[in-house]
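J.: Build me a structure from this.
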Amino acid sequence: MPILTAEKLIIALKKLSDYIANPDQGFKNLILTAQNSNAWFTIDEVERSLNALHKMLNQQDLETWFKNITINEHPKKVGLILAGNIPLVGFHDVLSVLATGNIALIKLSSSDDKLLPALLTQLIVIEPQLADHIVYVERLKDFDAVIATGSNNTSRYFDFYFGKVPNIIRKNRNSVAVLNGQENPSEIASLGHDIFDYFGLGCRNVSKLFIPEDYNIKHFFEPIEHFKEIINHFKYNNNYDYNKSIYLVNMAEHYDNGFLLLKEDSGMSSPLAVLYYERYKNIDDVATKLKAEEENIQCVISNIPFELKTSVLGFGESQVPKLWDYADNVDTIAFLKTI
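T.: Purely as a prediction, here's the structure:
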């Protein structure tokens, strides 16, 4: 099997980025019809994901990323069990396998089984040598390593089936935001993207808010008002109505702005259309809690410079990751070097 050089891969990926920015009619039609198969994959959310990929695959970042990548001269077969909670969420795992010269055995999610193959087909058109490195499977077998993304529940099965080979097994994670009370309306509005993009379904979406003890909730609700149209999506609305009814029946205290429920709770993982919040007296207490929960947190959104293994990002940055922003803070490229 001919070895693809880093230079060839960078050229191919940059061309793919250009294609994403200006796709052909066939791919445009796929964007328009994606929600027929998955109601969460609206045109806006699919285009949001594509725009994030377009930004990720820029020339400068590709060159920086590939400096730390060694291409395997003897390709290994890497099984990929992909998630489908947001559009094209599995692309980065496939990219990492291809970038290291290995073979991706792809088990697609039934929730995202059209967009990713279409994008990878275009990548093969751009660089035909990649055809031998992309294989779709219904059942994983004859693999040298596995990267599996699922829930806390499925991870137990993944551990059982794949525990004897090198693996990355991902569980549920959520992201949190920490306010100091000095944020301006524009920053809170940007935080709205961290909460509402992809309907809050991603592990990089904020599901928990830490606020100062005397924080006035209206300072949060007013700047995010322009996200109110999210309630018009029937599946999101169903979740909102269901959780609201539960809180009302149980007489659970909560805030309600008509499209988001804000509930005081010490938990990190809130239901869809709900944002948990927790008040704090001392920011050091928040830092201690974040460190204790690092294994469950994907990223932290804040102006406060916490010292954590978890990525600390600015408001509005959670859904535009860089090539080196690895899921669960596990360096996929470093892992692939070990197999």
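
J.: For the rest of this, base every contact and every neighbour count on C-alpha atoms.
T.: Noted.

J.: Quick one: list the elements packing against the helix or strand residue 279 falls within.
T.: For residue 279, the host element (DSSP states H and E) is strand 274-280. For strand 274-280, the packing partners by 3 or more C-alpha pairs under 8 Å, 6 or more residues apart in numbering; DSSP states H and E come out as strand 206-212, strand 261-264.

J.: which residues touch it?
T.: Contact partners of strand 274-280, identified using C-alpha atoms under 8 Å, 6 or more residues apart in numbering, comprise 206-213, 240, 243, 260-270, 286.

J.: tell me which residues of stretch 5-21 are tucked away?
T.: 6, 9, 10, 11, 12, 13, 14, 15, 16, 17, 19, 20 (16 or more other C-alpha atoms under 10 Å).

J.: How about the first one, nearest residue that isn't a chain neighbour?
T.: The spatial neighbour of residue 6 that comes closest, neighbours along the chain excluded (C-alpha to C-alpha, 6 or more residues apart in numbering), is residue 66 at 6.7 Å.

J.: Mind jotting down where the strands sit in the stretch 51-200 of the chain?
T.: 77-81, 103-107, 134-136, 145-149, 167-170, 174-178 (DSSP state E, counting those that start in this stretch).

J.: Can you give me the distance of the residue nearest to residue 6 to residue 17?
T.: 16 Å (C-alpha to C-alpha, to the nearest Å).

J.: same thing with residue 206?
T.: Taken as C-alpha to C-alpha, the span from residue 206 to residue 17 is 27 Å.

J.: of the contacts of strand 274-280, buried ones?
T.: Using 16+ other C-alpha under 10 Å, the buried members of the contacts of strand 274-280 are 206-212, 240, 243, 260-265, 268-270, 286.

J.: Alongside the first, I'd like the structure of this one:
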Amino acid sequence: MSRTEKVAALVRLGQYLAGNDPALQTAKDQAFQANGWFTEDFVNISLKNICQYFLDEARLNNWLDGYPAIPAISRSVGIVAAGNIPLVGFHDWLCGFLSGHQVRLKLSSKDTVLMKHVIDKIAEWYPEYAAQTQTQDMLKNCDAYIATGSNNSSRYFNYYFAQYPHIIRRNRTSAAILDGTETFEELEALADDIMIYFGLGCRNVTKVFVPENYNFDNLLKALGKYDSLADHHKYKNNYDYNLALFLLNSSQYLTNGTILLNESPSLFSPLSVLHYSYYTDAAALTEELKGNEDMQALVGHGFIPFGAAQQPGLSDYADGVDTMQFLTTL
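T.: Next up, the predicted model:
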């Protein structure tokens, strides 16, 4: 099928995912039963963003215009998908689908239901595509690989896939630089960047940098937008555990009863904890963060707007590696 036909198929998928089909609702319910972190609210946010930023016809065509035509020779591409947030592997599958390669997809046990529902729906509508994507438990004898995992698993991926063209991704996270002039509305938008998906995504802000003598009152109030997360038992268990550690270690912390703020040099923070550090030179800090290989997204005035960290576009590639360029030039 031509590029035009594939784009049309994806636009149809977007219309389906934005609707209220009973089969889609069943898939959402089953996804939550399989993974308690995939609440309906957060699944709906993921679907909304995918439909708006990935499956819009104009956005798709503008994005594809920047790449060579679909290769004449189809390769088999093994994709090891992550499962930390709903449909996190969708963009890799989308790139494989549009590039015309045979996609061999190893799904995460944490995000099997939703990804399979998307793939099965495309196969149902377009039987000629059914063979292009296959889900497999083991990925062997592929021509190229894309794998996403932890820092530890990335070492194994590099070992096993070294002789093949590959993209290997590791742990990343995101941060925000505050200058103290933020409005309360901007801080509430920042709360989205921090708390959506319980903070489990690489685009979730896990650390904020603030000027000296910064007053955290408004930030804590803004984070209260997500007080309902304290009713989620998995999240609450993490909050209680980390609070106990701070108390036992006599560590200083701030809290609004739902999230803990702790001063720390680390970009990565435990679930239910937001790290912070003070800065004096914003320009030097910006250069340092932009050169940090652990950084996925930087939020703040002059950077990604507050509230937009979880709304990546088609060209916002994980780890900054252009997946579509990789696939179209195999």
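
J.: coming back round to it: mind putting the helices and strands packed on strand 274-280 of structure 1 into a markdown table with distance to residue 227 of structure 1?
T.: Below are those laid out as a markdown table (distance: least, C-alpha to C-alpha, whole Å):
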| stretch | distance to residue 227 of structure 1 |
| --- | --- |
| strand 206-212 | 15 |
| strand 261-264 | 13 |
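
J.: Among those, which comes closest to residue 52 of structure 1?
T.: strand 206-212 (17.6 Å; C-alpha to C-alpha).

J.: For residue 289 of structure 2, identify the helix or strand it belongs to.
T.: helix 282-290.

J.: Tell me the residue in structure 2 aligned with residue 278 of structure 1.
T.: In structure 2, residue 278 of structure 1 lines up with residue 277, judged by TM-score structural alignment.

J.: what's the burial count for its match?
T.: 17 (other C-alpha atoms under 10 Å).

J.: Same question for residue 77 of structure 2.
T.: 24.

J.: Thought residue 319 was touching residue 190 of structure 1, still the case?
T.: No - using C-alpha atoms under 8 Å, residue 190 of structure 1 is not in contact with residue 319; the gap is 11.0 Å.

J.: and residue 187 of structure 1, how many neighbours?
T.: Quick note: residue 187 of structure 1 (other C-alpha under 10 Å) scores 18 neighbours.

J.: er, residue 32 of structure 1 I mean
T.: For residue 32 of structure 1, using other C-alpha under 10 Å, the count is 15.

J.: Setting aside sequence neighbours, what's the nearest residue to it?
T.: In space, residue 32 of structure 1 is closest to residue 43, 5.9 Å off (C-alpha to C-alpha, 6+ apart).

J.: any idea what the one you found aligns with in structure 2?
T.: So, by TM-score structural alignment, residue 43 of structure 1 is matched to residue 40.

J.: How much space separates its match from residue 124 of structure 2?
T.: Distance from residue 40 of structure 2 to residue 124 of structure 2, by C-alpha to C-alpha: 24 Å.

J.: Those two: who's more crowded?
T.: residue 40 (15 against 12).

J.: thinking the more buried one is in contact with residue 28, fair?
T.: Yes - contact criterion C-alpha under 8 Å: residue 40 of structure 2 and residue 28 qualify, at 6.6 Å.

J.: what about the helices in the stretch 1-150 of structure 2?
T.: 3-17, 22-34, 40-53, 57-64, 90-99, 113-125 (DSSP state H, counting those that start in this stretch).

J.: again with the stretch 151-300 of structure 1
T.: 152-162, 185-196, 218-221, 234-249, 283-292.

J.: contact partners of the first one?
T.: What it means is helix 152-162 of structure 1. Contacts of helix 152-162 of structure 1 (C-alpha under 8 Å, 6+ apart): 146, 148, 149, 169, 170, 171, 172.

J.: Identify, from the residues you listed, the entry nearest to residue 113 of structure 1.
T.: Distances from residue 113 of structure 1 to those, taken by C-alpha to C-alpha, are shortest for residue 149, at 15.2 Å.

J.: Run a quick neighbour tally on the closest one.
T.: Count around residue 149 of structure 1 with other C-alpha under 10 Å applied: 22.

J.: one step back: burial check on the aligned residue in structure 2 for the residue nearest to residue 6 of structure 1, number of neighbours?
T.: In structure 2, the residue equivalent to residue 66 of structure 1 is residue 64, according to TM-score structural alignment. The number of residues packed near residue 64 of structure 2 is 20, by other C-alpha under 10 Å.

J.: what do you get for residue 82 of structure 1?
T.: Neighbours of residue 82 of structure 1 (other C-alpha under 10 Å): 24.

J.: and the gap between it and residue 202 of structure 1?
T.: Taken as C-alpha to C-alpha, the span from residue 82 of structure 1 to residue 202 of structure 1 is 13 Å.

J.: excluding its backbone neighbours, what's nearest the counterpart of residue 268 of structure 1 in structure 2?
T.: Using TM-score structural alignment as the criterion, residue 268 of structure 1 maps onto residue 267 of structure 2. Nearest non-adjacent residue to residue 267 of structure 2, counting by C-alpha to C-alpha, 6+ apart: residue 207, 5.6 Å away.
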